[in-house]
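Colleague: need a structure here:
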Amino acid sequence: MNSDKGVNQGVAPVTYGQGDRAPRGNYSRARADYTCEQDFSQYTEQDHDTYRRLYARQLQQLPGLACHEFIDAVSQLGAPERIPRFDDISERLQRATGWQVVGVPGLIPEEAFFALLAERKFPVTDWMRKPEEFDYVVEPDVFHDLFGHVPLLFNPVFANYMQAYGRGGLKASRLDACELLARLYWYTVEFGLIATPEGLRAYGAGILSSAGELHYAVTSPEPNRVAFGLQRLMRSLYRIDSFQGSYFVIDSFEQLFNATAPDFTPLYAAVRQQTTVGVGTVLDGERVFGPGPDPR
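Modeller: The predicted structure is shown next:
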């Protein structure tokens, strides 16, 4: 876990894992903002079956490991037997928090990603992984994006955080600070933990949509679980090829939103004056959380 092999130096969250590979989706149907209509006709019965089995597996793991805000909202995705229609989810999201789901053919450029979030539009890849990719898919697919990300957009505070992140991303692009902001996304939106009265729970999409990382992140004695700190988090490298060596723990979504509301310009300057922190490192004096009980 502490090897530098596979350590990400701060690649933008919408392009992580792509490297030099050609994008997987069909980008010829994308609009200027990279959105596209959900191609529902592309889904085969095998695709729907893969979605159903993934949904059932992850749903079974949630009790005692996922935050209650996620568990309470996951049913808003609709019936789990088939891949949902984005328009149906958007109708419910609009009523709840003013967000909508928009289709994209795959990974999109960072500025396009930030611009959509700033408009309260969450981009969801519309293709489904193959059965042989059941346990691991290199690029985010429709299951990861829908199951992992969308439920918390029904939470008003987290929904506001995501919009603020998008607005901050547009500014970070002008300040050459996307590397630092990517670490914020990675350690909160994708791999965040939250302290609750019942114990540690996951809220990050990369954890909640993973077959193995949900139990690992919350209950394993191996990783470090460090109290959330904005500068500390932006200094921290992360892994893209295995479970995380460290997770950051927030006390509430309100804490997350309030910490990231101010202007980041002076923060970026301060972080650049400090050394980066390696994967799995704990610094002196940091508040560290122990693992939670395994509910199995």
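
Colleague: use CA for all of it now, contacts and neighbours both
Modeller: Will do.

Colleague: can you give me the strands in the stretch 101-250 of the chain?
Modeller: 121-125, 193-196, 199-202, 224-227, 238-239, 246-250 (DSSP state E, counting those that start in this stretch).

Colleague: using TSV, lay out the ones you listed together with distance to residue 273.
Modeller: Shown next, in TSV, are those (distance: least, C-alpha to C-alpha, whole Å):
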stretch	distance to residue 273
strand 121-125	33
strand 193-196	27
strand 199-202	31
strand 224-227	22
strand 238-239	19
strand 246-250	22
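
Colleague: how about TSV for the ones you listed, with distance to residue 105 and mean neighbour count added?
Modeller: What follows is the strands of the stretch 101-250 of the chain, written out as TSV (distance: least, C-alpha to C-alpha, whole Å; neighbours: other C-alpha atoms under 10 Å):
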stretch	distance to residue 105	mean neighbour count
strand 121-125	6	25
strand 193-196	29	20
strand 199-202	28	24
strand 224-227	35	22
strand 238-239	25	24
strand 246-250	30	24
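
Colleague: structure for this one too, so we can compare:
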Amino acid sequence: MSDAAEPTRKHGLADRSYRPDSPDWTVDQGWQHYSAEDHAVWKTLFERQSRLLPGRACAAFVQGMREMPMRHDQIPRFDELSEALMKRTGWQVVAVPGLVPDEVFFDHLAHRRFPAGRFIRRPDELDYLEEPDVFHDVFGHVPMLMHPVMAEFIQAYGQGGLRAQRLGVLEQLARVYWYTVEFGLVREQGAVRIYGAGIASSSTESVFAVEDASPNRIGFELERVMATRYRIDDFQETYFVLDNLEQLLELAQIDFAPIYQRVAARPTHEPGDVLASDTVITRGTGRYHAEKRQKGNA
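Modeller: Okay, the predicted model is just below:
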């Protein structure tokens, strides 16, 4: 899934040209307006990922997935999700029409509100969608918000995002979010496991990220991640792996200001680069992306 906005279109609740009157961009979920087709898409995606993730996702994700009030056969109600989250970690889910401005996104996170798109993809978009929908945002993100470490980290990221905007270094901080919250892996019981929402909500990347020989899997190091570009149009060429989820708490307590200065002085790395200083867990063959590039040049 790409983070680039797709052209405006309508489907179910998704008029993506709509912009709300409220300054925080929140809207009513409008759950009663979901169609039978919308719920059927959710059911297909939910059941597919529920089969795939045990043994591939980390224990915290699988536990959160089972404990949240998410039925397999219908799109969840955000108020019910919020009730469960508030009891556990103080978070809530708020509906937004789609992608929101950075400052709005960060402010929500800083106040423990997770903005979720209320629309759901079409049946012909099951395997690829540019703009995050309700399945990505709810199924992918909400289970980990039940975990106290992730709950603290994402709030700290929201606070840090507001500061990064003022400092003009948002790109560097965005890479941290991308390679953790969206596409992060963690060591668990001698294997790498998924905790990132972008992987957990994708049937193909759930397998690719942890089993395919193509991508690099490299130990997480903050400044290395902040200096590394990422793919928004395809699978990642490199995944960064935490030793444990508690590493995220350490990141939440760091003063990033001097780190921004150091990262600005170092070269920017491409998504598939492997450095001599890296802790390489798996050095990928690069075959998947090489074949894609070859086809593109044919």
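
Colleague: let me see the TM-score of these two.
Modeller: The TM-score (TM-score structural alignment, normalised by the length of structure 1) is 0.90; 277 aligned residues with a C-alpha RMSD of 1.7 Å.

Colleague: do you know which of the strands of the stretch 101-250 of structure 1 lies nearest residue 175 of structure 1?
Modeller: strand 238-239 (21.9 Å; C-alpha to C-alpha).

Colleague: equivalent range in structure 2 for that closest one?
Modeller: Residues 230-231 of structure 2 are matched to strand 238-239 of structure 1 when aligned by TM-score structural alignment.

Colleague: and the helices in the stretch 1-150 of structure 2?
Modeller: Secondary structure of the stretch 1-150 of structure 2 by DSSP state H, counting those that start in this stretch: the helices cover 36-52, 59-67, 78-88, 102-110, 134, 142-145, 148-167.

Colleague: most tightly surrounded among those helices?
Modeller: helix 142-145 (a mean of 24; mean count of other C-alpha atoms under 10 Å).

Colleague: what does that one correspond to over in structure 1?
Modeller: With TM-score structural alignment as the criterion, helix 142-145 of structure 2 aligns to 150-153.

Colleague: residues in contact with the matching stretch?
Modeller: Outside stretch 150-153 of structure 1, the residues that touch it by C-alpha atoms under 8 Å, 6 or more residues apart in numbering are 69-70, 73-74, 76-77, 93, 97, 99, 122, 158-159.

Colleague: hang on, the earlier thing: let's have the helices of the stretch 1-150 of structure 2 in TSV, adding distance to residue 178 of structure 2.
Modeller: Compiled in TSV, the helices of the stretch 1-150 of structure 2 are given as follows (distance: least, C-alpha to C-alpha, whole Å):
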stretch	distance to residue 178 of structure 2
helix 36-52	21
helix 59-67	17
helix 78-88	23
helix 102-110	14
helix 134	18
helix 142-145	15
helix 148-167	11
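
Colleague: tell me which of those lies nearest to residue 6 of structure 2.
Modeller: Proximity to residue 6 of structure 2 (C-alpha to C-alpha) singles out helix 134 among the helices of the stretch 1-150 of structure 2, at 15.6 Å.

Colleague: other residues contacting the closest one?
Modeller: 116-120.

Colleague: what do you get if the cut-off is 6 Å, keeping everything else the same?
Modeller: 117-120 (C-alpha atoms under 6 Å, 6 or more residues apart in numbering).

Colleague: pull the most distant pair out of those.
Modeller: 117 and 120 (8.0 Å).

Colleague: for the helices of the stretch 1-150 of structure 2, which one sits closest to residue 209 of structure 2?
Modeller: Using C-alpha to C-alpha, the helices of the stretch 1-150 of structure 2 put helix 36-52 closest to residue 209 of structure 2, at 12.4 Å.

Colleague: structure 1: which residue goes with residue 33 of structure 2?
Modeller: For residue 33 of structure 2, the aligned position in structure 1 is occupied by residue 42, per TM-score structural alignment.

Colleague: and residue 186 of structure 2, by the same measure?
Modeller: So, by TM-score structural alignment, residue 186 of structure 2 is matched to residue 194.

Colleague: who touches its match in this structure?
Modeller: 200-201, 249-251.

Colleague: Provide a list of residues in contact with residue 187 of structure 2.
Modeller: Applying C-alpha under 6 Å, 6+ apart, the residues contacting residue 187 of structure 2 are residue 243.

Colleague: hmm, 7 Å instead?
Modeller: Residues in contact with residue 187 of structure 2, defined by C-alpha atoms under 7 Å, 6 or more residues apart in numbering, are 193, 241-244.

Colleague: turn the residues you listed into TSV, including distance to residue 46 of structure 2.
Modeller: Converted to TSV, the contacts of residue 187 of structure 2 look like this (distance: C-alpha to C-alpha, whole Å):
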residue	distance to residue 46 of structure 2
193	19
241	25
242	26
243	28
244	26
